[in-house]
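Student: take a look and give me a structure for this.
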Amino acid sequence: MSELPNPLIPGFNPDPSCILVAGTYYLVTSTFEYLPALPVYRSTDFVAWEHIGNVATREEQVGLAQATSAAGVWAPTIRHHDGRFHVIVSVTDSPRGCVVFTADDPAGPWSDGITLAGIAGIDPDLAWDESGAAYVTYSALELDGVEPVGFHGIQQARVDLDAGKILEEPRPMWSGTGLVAPEAPHLYRRDGYWYLIIAEGGTGQGHAVSVARSRSIEGPYEGAPNNPVLREAGWNHPVECTGHADLVRGPDGDDVLVLLGTRRAGHGSPLGRETYVTAVEWSDGWPQPAHVDLNLRPEPVEEYFDFADGSGLTDPGWLAVGRPPAELASVGEQPGRLTIRAADGGLDAFRPAFVGRRQRHLDSLFETRIDPANGRGGLGLRFTEDFTLCLVAERAPSGTGTRITARASIPTLCQSWSTEVAGDQVTLRLVTQVPSRCRAPWFPPGDRIQLIVVDDTGAETQLAEVDGRFWSVETSATFTGRVTGIFAEEGTVHFADFRYRGEGGS
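Tutor: As a prediction, the model looks like this:
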């Protein structure tokens, strides 16, 4: 495998699935409680990836109205068959269940999706045998919301995709080596064998990749003699928690695995689970993945959205919680501004009036110019509704200038800092930085997060600097990652622009 960037798709992009169709790669990842759901990335060289659209752009497609944080759209599989693209996914804490979406063009539009009755579990895979019969292989985990209440291992059933039903009682499949949480099955046909790749060991430090094979798609399956074939636990590698892998032919003609992993910034993994890639060699008919290494892109990323041009939220990378961003924000209510109306409270609400973007670099800057008008809102970072950071702007009580409050919230604790600055329009800035070396390397801090306001004269005031470990995977215990953006918590708030800068090599 030639030197490929790693992470391949940075930031909150877990559970990747990838296919190669007519010389072009298409990759999808999980989105949980966020809409639009299931981003589709495209590449012709496995280096430059373009976010070309999203599978589910409407709430009705995935039924997220009541889905809690970390529930919702889990672990998709993308496949191509008979000229059509298919994405199969489980939507937890939702009436939709196991859903199959189809499209002629992976950029969309995608179908409304059809629920497969009888598939009770998560992480579904879709494969077709030599006769064209469709099979769904999945992890038969019973959930109450996001709480496990029963588990029946990896199972499989032949299905009728048009009718949305299974054609037989699900059968047990190979369920790993005995590690906890066998999940994320994917099936491949190669050299007369069907290969079954799964994840086991849990999605944290023990996450692993294991493989089995059979002459028949229905089994029985024999495990590889050296399972798990990939597990980073206990190794001094910069990428941790690797698993949930999908196999695809790489740009050099050799196989690669795309998989999820995390990387640390001091004492925490702030970006969540990202998409990585690693080389695969074959030995005695078994895949042997290499360890997953970092290969950070050296170039910075600069994004600027000027809401005066009327484009608003047309970029596919914008996210909102449980609702499409366009339902929360509009352009034109005030000339040259994007307007957000508060609905259900602040950033810590179950469904906040918040639209944001993934943080994709450890060293980053988010910035917006805000006119709070007669409302209250600002710039915020969300891991879940219980783990938030924000800068809130409102008219100063004196009637002149703007009052800014920085707020850091974790369960049972909220701390705030306030100041007043000149002007009715101010710039709010959130900066993240990798920590420098500390005196106690066995317990380093998280990344440093600075909350800054810039008044209309250009004068900067830093209201707070906080330890980012509290807004990282290890503390917030979530499947997602940092999403930072703009919000309203009371009344109507206007935004002139939004900027993101990610430093190269981070």
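Student: going forward, measure contacts and count neighbours with C-alpha atoms only.
Tutor: Will do.
Student: quick one, what contacts residue 85?
Tutor: 78-79, 102-106 (CA atoms under 8 Å, 6 or more residues apart in numbering).
Student: if you set the cut-off to 6 Å instead, what comes out?
Tutor: Residues counted as contacts of residue 85 (CA atoms under 6 Å, 6 or more residues apart in numbering) are 79, 102-103.
Student: what does residue 224 give?
Tutor: 211-212.
Student: and residue 57, by the same measure?
Tutor: residue 36.
Student: try 10 Å
Tutor: Contact partners of residue 57, counting by CA atoms under 10 Å, 6 or more residues apart in numbering, are 35-39, 108-110, 112, 316, 323-325.
Student: would you map the strands across the stretch 351-500 of the chain?
Tutor: 353-358, 364-371, 376-384, 387-395, 402-410, 413-421, 426-433, 448-454, 460-467, 483-490, 492-502 (DSSP state E, counting those that start in this stretch).
Student: most neighbours, which of the contacts of residue 57?
Tutor: residue 37 (30 neighbours; other CA atoms under 10 Å).
Student: for residue 320, see how far away that residue is.
Tutor: 10 Å (CA to CA, to the nearest Å).
Student: can you check residue 394 too?
Tutor: Looking at residue 394 against residue 320, where the rule is CA to CA, the gap reads 22 Å.
Student: then residue 66?
Tutor: When distance is defined by CA to CA, residue 66 is 14 Å away from residue 320.
Student: more neighbours, the two?
Tutor: Ranked by neighbour count (other CA under 10 Å), residue 66 and residue 320 place residue 320 first, with 24 against 16.
Student: for the closest residue to that one other than its chain neighbours, what are its contacts?
Tutor: Take residue 320 and drop its neighbours on the chain: the residue closest to it by CA to CA, 6 or more residues apart in numbering is residue 355, 4.8 Å away. Contacts for residue 355 (CA under 10 Å, 6+ apart) come out as 34-35, 313, 318-321, 323-329, 340, 379-380, 483-488.
Student: Proceed likewise with the subsequent sequence, for comparison:
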Amino acid sequence: MLRYALLFAFIPLVLAAQDGFHNPVIPGFHPDPSVCRVDSDYYLVTSSFEYFPGVPVFHSRDLIHWDLIGYCLTRKSQLNLEKAPSSAGIYAPTLRYHKGTFYMITTNVSGGGNFLVTASDPRGPWSDPIWIDQSGIDPSLFFDDDGKVYYTGTTPWDGSEQGIYQFEIDPATGKKLSPVRLIWKGTGGRYPEGPHLYKINGWYYLMIAEGGTEYGHMETIARSKSPWGPFDSCPRNPILTHRNVRGQSSPIQGTGHADLIQAHDGTWWLVFLAFRPVLGNWHHLGRETFLAPVVWDKEGWPLVGENGTVLPEMKAKTLQQTPETSSAFLEDFDHEKLSLEWNYLRNPDSFYYSLTDRGGWLCLKGNPYTLDSVASPAFIGIRQKHFSFIVTARMDFEPGRAGEEAGITAFMNNRFHYRLCVEKKDDGKKYVVLTHRIGSYSYEVSKTPYSGHLIWLRIAASPESYFFSFSSDGMNFTPVGTGDTRFLSSEVAGGFTGVFIGLYATGKGRTSSAPVYFDAFEYIPGDNKK
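Tutor: Model prediction:
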């Protein structure tokens, strides 16, 4: 048996000097970041959409190196994703800390709407939802000095005028304590969203995203002496965008949906989402979390990054940086629980998953659902975080009936993915099959007879392509086909997520008669910076 330790985020490399950092700071599908500080500890959350558990929580001491420490939504009572379409589920969360309590407020667009949960420890457990009777998305909380708490969000779904809406809220009950008011329409960009309210030096600053989460994305800001406005727009808006001449040729695009934080040393920073296109126009890793320094001009307006743009290599004085860690991920399934990196599609049924059926192996029992289903197939996956990587999974599978399959997948959504599997066909024989699912088209690229029960499945990636192969001994691999990364990009596949590399099993309409066992899974980046 191959034996690995869980090395993700646990291999110390070097202690970086305070002379710059690399973007993104959290690579892979981690959009809509929101951050808070407790003394010299920083906590950050991102959107999770149809994946479970929901709303990952990260910790950092330097705003640059982040460790995944848990999730806010780990129970179905908190997060019901049944039949949630791809890119539905959990939209942009906001994380705040006030008087010993963490508050995370977000929207389940697939059921329930806006709600908040609380915790004394960001690692959990988090409370059951406190539901809020207000439509719209991207809710945020602001705790004012006088004890009042404000809910700030987007346009209600009742035909109201586009803009940012606000009301006073009781966070203990979710009840409104004031009428809902339109407080700012933004600067004229479409989709004013992602609002956050801050109080800095006697001013209330309202920061929002405009332009839609695409190439025209931007971040704008306004201020007032009252939390209700009227808000005066910053004369340099947008304060962050790559839609301009300076940013349009950058390898980073779609900058926006930001949150502002003052560090414990008094410096200011902005976390925000952006994406990195391949071949100019295609991004498949999803929207990632980036970081930029902020300074304030003499008029009290923020200056972000390099004149409102950012670079992959940012030259700025940082907090004292913690040791960088390896981004390799090695899993041997020898532990009582799966690593925090693993996610399910929607709410999993525990009947189809086991780490105890066969010691040191993950057991998946194929259920009736396939990767094409808007349901919860037997699937676990990790985010693709690098353009170049090699993933290898060791699998033991002897399908009992025709149609049963199990394997590995590069998965964007139920209509756009590649899968390499072992499948039993109608002739009673087993084959290694590579299938492309591209929109309404699903076709077998290759079908290779295979008689053994133990097999190594591999996906290698470059920025432009995936390469699929298999081996009977773990050393000599047989190529079976390729797939373009652009067909799994948001520009082709649509939606707001990014590619996962996953393990799966299916009985195609019924529960599989035989389980599949995975002994080892390794994700080795080709280049940590790309």
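Student: just give the TM-score of the two.
Tutor: The TM-score (TM-score structural alignment, normalised by the length of structure 1) is 0.91; 484 aligned residues with a CA RMSD of 2.1 Å.
Student: residue boundaries of the helices in structure 1?
Tutor: Remark: helices assigned in structure 1 by DSSP state H are 59-62, 473-476.
Student: relative to residue 223 of structure 1, which of these is closest?
Tutor: Ranking the helices of structure 1 by proximity to residue 223 of structure 1 (CA to CA) places helix 473-476 first, at 31.5 Å.
Student: return the residue of structure 2 aligned against residue 253 of structure 1.
Tutor: Correspondence of residue 253 of structure 1 to structure 2, assessed by TM-score structural alignment: residue 266.
Student: how about residue 68 of structure 1?
Tutor: So, by TM-score structural alignment, residue 68 of structure 1 is matched to residue 85.
Student: could you give the number of residues near its match?
Tutor: 19.
Student: burial count for the closest residue to it other than its chain neighbours?
Tutor: Leaving aside its chain neighbours, residue 85 of structure 2 sits nearest to residue 374 (6.1 Å; criterion: CA to CA, 6+ apart). For residue 374 of structure 2, the neighbour count with other CA under 10 Å is 19.
Student: swap in the one 3 residues further on?
Tutor: When neighbours are counted by other CA under 10 Å, residue 377 of structure 2 registers 27.
Student: now the strands for the stretch 151-300 of structure 1?
Tutor: Under DSSP E, counting those that start in this stretch, the stretch 151-300 of structure 1 gives strands at 165-166, 171-172, 183-190, 193-200, 208-214, 222-223, 230-231, 239-249, 255-263, 274-283, 286-289.
Student: now tabulate those in JSON lines and tack on mean neighbour count and distance to residue 385 of structure 1.
Tutor: Converted to JSON lines, these look like this (neighbours: other CA atoms under 10 Å; distance: least, CA to CA, whole Å):
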{"stretch": "strand 165-166", "mean neighbour count": "18", "distance to residue 385 of structure 1": "36"}
{"stretch": "strand 171-172", "mean neighbour count": "16", "distance to residue 385 of structure 1": "38"}
{"stretch": "strand 183-190", "mean neighbour count": "23", "distance to residue 385 of structure 1": "27"}
{"stretch": "strand 193-200", "mean neighbour count": "24", "distance to residue 385 of structure 1": "29"}
{"stretch": "strand 208-214", "mean neighbour count": "25", "distance to residue 385 of structure 1": "30"}
{"stretch": "strand 222-223", "mean neighbour count": "18", "distance to residue 385 of structure 1": "42"}
{"stretch": "strand 230-231", "mean neighbour count": "23", "distance to residue 385 of structure 1": "32"}
{"stretch": "strand 239-249", "mean neighbour count": "25", "distance to residue 385 of structure 1": "24"}
{"stretch": "strand 255-263", "mean neighbour count": "26", "distance to residue 385 of structure 1": "22"}
{"stretch": "strand 274-283", "mean neighbour count": "21", "distance to residue 385 of structure 1": "21"}
{"stretch": "strand 286-289", "mean neighbour count": "20", "distance to residue 385 of structure 1": "37"}
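Student: tabulate those in a markdown table, adding columns for distance to residue 45 of structure 1.
Tutor: Shown next, in a markdown table, are the strands of the stretch 151-300 of structure 1 (distance: least, CA to CA, whole Å):
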| stretch | distance to residue 45 of structure 1 |
| --- | --- |
| strand 165-166 | 37 |
| strand 171-172 | 38 |
| strand 183-190 | 22 |
| strand 193-200 | 24 |
| strand 208-214 | 25 |
| strand 222-223 | 33 |
| strand 230-231 | 25 |
| strand 239-249 | 12 |
| strand 255-263 | 13 |
| strand 274-283 | 13 |
| strand 286-289 | 20 |
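Student: picking up where we left off before, quick one: which of the contacts of residue 57 of structure 1 is nearest to residue 372 of structure 1?
Tutor: For these, the nearest to residue 372 of structure 1 is residue 325 (19.3 Å; CA to CA).
Student: looks like that closest one contacts residue 354 (just checking).
Tutor: Yes: counting by CA atoms under 10 Å, residue 325 of structure 1 does reach residue 354; the two are 7.9 Å apart.
Student: and residue 175 of structure 2, what pairs with it in structure 1?
Tutor: So, by TM-score structural alignment, residue 175 of structure 2 is matched to residue 165.
Student: now do residue 343 of structure 2
Tutor: Checking TM-score structural alignment: residue 343 of structure 2 goes with residue 319.
Student: count of residues packed around its match?
Tutor: Residue 319 of structure 1 has 26 neighbours, counted by other CA under 10 Å.
Student: could you pull up the residues touching it?
Tutor: 31, 33-37, 313, 325-326, 354-358, 483-485.
Student: try 6 Å this time
Tutor: Residue 319 of structure 1 touches 35, 355-356, counting by CA under 6 Å, 6+ apart.
Student: now it: how far from residue 36 of structure 1?
Tutor: 6 Å.
Student: same check, this time on residue 120 of structure 1
Tutor: 24 Å.
Student: tell me how far the ends of stretch 259-274 of structure 1 are from each other?
Tutor: Terminal residues of stretch 259-274 of structure 1 lie 8 Å apart, using CA to CA.
Student: check stretch 359-368 of structure 2 too.
Tutor: Stretch 359-368 of structure 2: ends 26 Å apart by CA to CA.
Student: so for it, what gets flagged as buried?
Tutor: 360-368 (16 or more other CA atoms under 10 Å).
Student: repeat for stretch 468-486 of structure 1
Tutor: Result for stretch 468-486 of structure 1 [16+ other CA under 10 Å]: buried residues 468-473, 475-476, 478-486.
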